[in-house]
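> curious how this folds, go ahead:
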Amino acid sequence: MTPSFEERPQMSVEDFEELVHRAPETLRNQLEFLNGKLEVKPVPDQVHGAMVMWLLRQCMQQRPELALYPEQGLKVPTYRKGRARADGALAPLDHFVGQVGEWASPEGVLMAVEVTSCDRDADQRDRVEKPSAYAAAGIPVYLLVDRDSSEVIVHAEPKGGTYRSVIRRSFGETVELPDPVGFALDTEKLKEYAD
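Below is the predicted model:
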């Protein structure tokens, strides 16, 4: 059966990587290739950056042997080859050293982190496409900081391209990040950013 026009990739992964390689640096870090489609992540605002920095500090305090790598490019080979740029990828210190290029293997990444941006594509990208892509890539935990609903959503137990466990907590509540992350995240500070 021939895939419909909507199901066909817009370009090959190789063409996408060549496009990223030739793009100006100001655009390069905004390009993603999810489910065969070229995506442009919106430029994050100051609150987005503050939330990512807060998460980075929480991870360093709770698990000093790990690092939350911001804007990490990951190969997420779902049913169609893909490339996603996570707002954060939690992995052991120096985990990505030695990997060639800006798109790293997701193997060994313990958690992918996304903070929603204030744009029209956030729903599809952060709540549908990325959880599916990260689960298919075998990343054990996906943490979504959802600014629209003022909650953190923890996806865990990836199997067959989906996360079987989804836990939602409002900003201000504590949420357990399951193994292999293995620590509690007190989200009280996020209430300040939501105001």
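
> when you work out contacts or count neighbours from here on, use the C-alpha atoms and nothing else.
Will do.

> so for the chain, the centremost residue is which one?
For the chain, Ala86 is the residue whose C-alpha lies nearest the centre (Cα atoms, centre = their mean; 3.4 Å).

> so where does it fall, helix or strand?
Using DSSP states H and E, Ala86 falls within strand 83-92.

> one more, for comparison:
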Amino acid sequence: MTERDAAMQGLSQAASESLLHTVEETDTPDGFKAEPIRGKIIVSPWPGLRSALCLRALRRQLGAHAPEGHLAEAAPFLFRFPSAGRAYGPSLFVADEAVFEADGRSADGAALSLVAEFTSVSTKDADWAEKLEVYGRLVPVYLVVDMQDAEVTCFCDPSPHGYRSRQTVSFGKPLAIGEPFGFDLDTAGLRTP
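Presented below is the predicted three-dimensional model:
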């Protein structure tokens, strides 16, 4: 496990913190986000117009079933994962609202109950590999909304070795969302034009 953690970090704690600070201070153009991925600062667009209605449909359902005191949001905030030396700005997240009482532009990833990433050609590999591995150790539910393949995958039940459960459905079919949500997601609103 120690070797795996060291391999994931790739950077010293100080270098990782320095990179996160640089990302927090980066003034990205409107519609873009900056994330430290694989020791580099990656600037990518927020999901495009085609995804706006999908994001809204997903956010409404998740918000209605979120754990008490948690809110569903699509906003340009970074969540830190210090043990992995990473920080990500998910497309959509559900987090303990107490985390938003602090100053700054990044929050502790432990506040998350769910993250959803809408894939794009430029981010798909990170969403399916690096982020899956990092989220799979801590975040109860991870949704990958694959806009290119018109599918959504729910990962749940995190462990030190990653998620223990995975289910994929095509847009339009119901998808069971694990605890702490415990409901069937209606994916009909995720259809792309």
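
> returning to that earlier point: ok, now how distant is the residue nearest to the centre of structure 1 from Thr26 of structure 1?
Ala86 of structure 1 sits 17 Å away from Thr26 of structure 1, going by Cα to Cα, to the nearest Å.

> and if you look at Lys189 of structure 1?
Per Cα to Cα, Lys189 of structure 1 is found 30 Å from Thr26 of structure 1.

> of those two, who's got more company?
Taking other Cα atoms under 10 Å, Lys189 of structure 1 and Thr26 do not tie; Lys189 has more neighbours (13 against 8).

> list the contacts of the helix or strand hosting that one.
Assigned by DSSP H and E, Lys189 of structure 1 belongs to helix 188-194. Helix 188-194 of structure 1 has contacts (Cα atoms under 8 Å, 6 or more residues apart in numbering) with Val47, Met51, Arg147, Ser150, Phe171, Gly172, Glu173, Thr174.

> in structure 2, where's the longest helix?
The longest helix of structure 2 (DSSP state H) is helix 49-65.

> and the helix or strand just after that one, what other elements does it pack with?
Once the chain leaves helix 49-65 of structure 2, the next helix or strand it forms, by DSSP H and E, is strand 70-73. For strand 70-73 of structure 2, the elements it packs on are helix 49-65, strand 92-96, judged by 3 or more Cα pairs under 8 Å, 6 or more residues apart in numbering; DSSP states H and E.

> out of those, deepest packed?
Stretch with highest mean neighbour count among those: strand 92-96 (a mean of 23; mean count of other Cα atoms under 10 Å).

> and it with helix 49-65, angle?
Put simply, strand 92-96 of structure 2 runs at 30 degrees to helix 49-65, going by axes from the mean of the first three to the mean of the last three Cα atoms, to 10 degrees.

> and strand 92-96 of structure 2, what does it pack onto?
helix 49-65, strand 70-73, strand 112-118.

> dump those to CSV, plus distance to Asp184 of structure 2.
As requested, those are exported to CSV (distance: least, Cα to Cα, whole Å):
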stretch, distance to Asp184 of structure 2
helix 49-65, 10
strand 70-73, 17
strand 112-118, 15
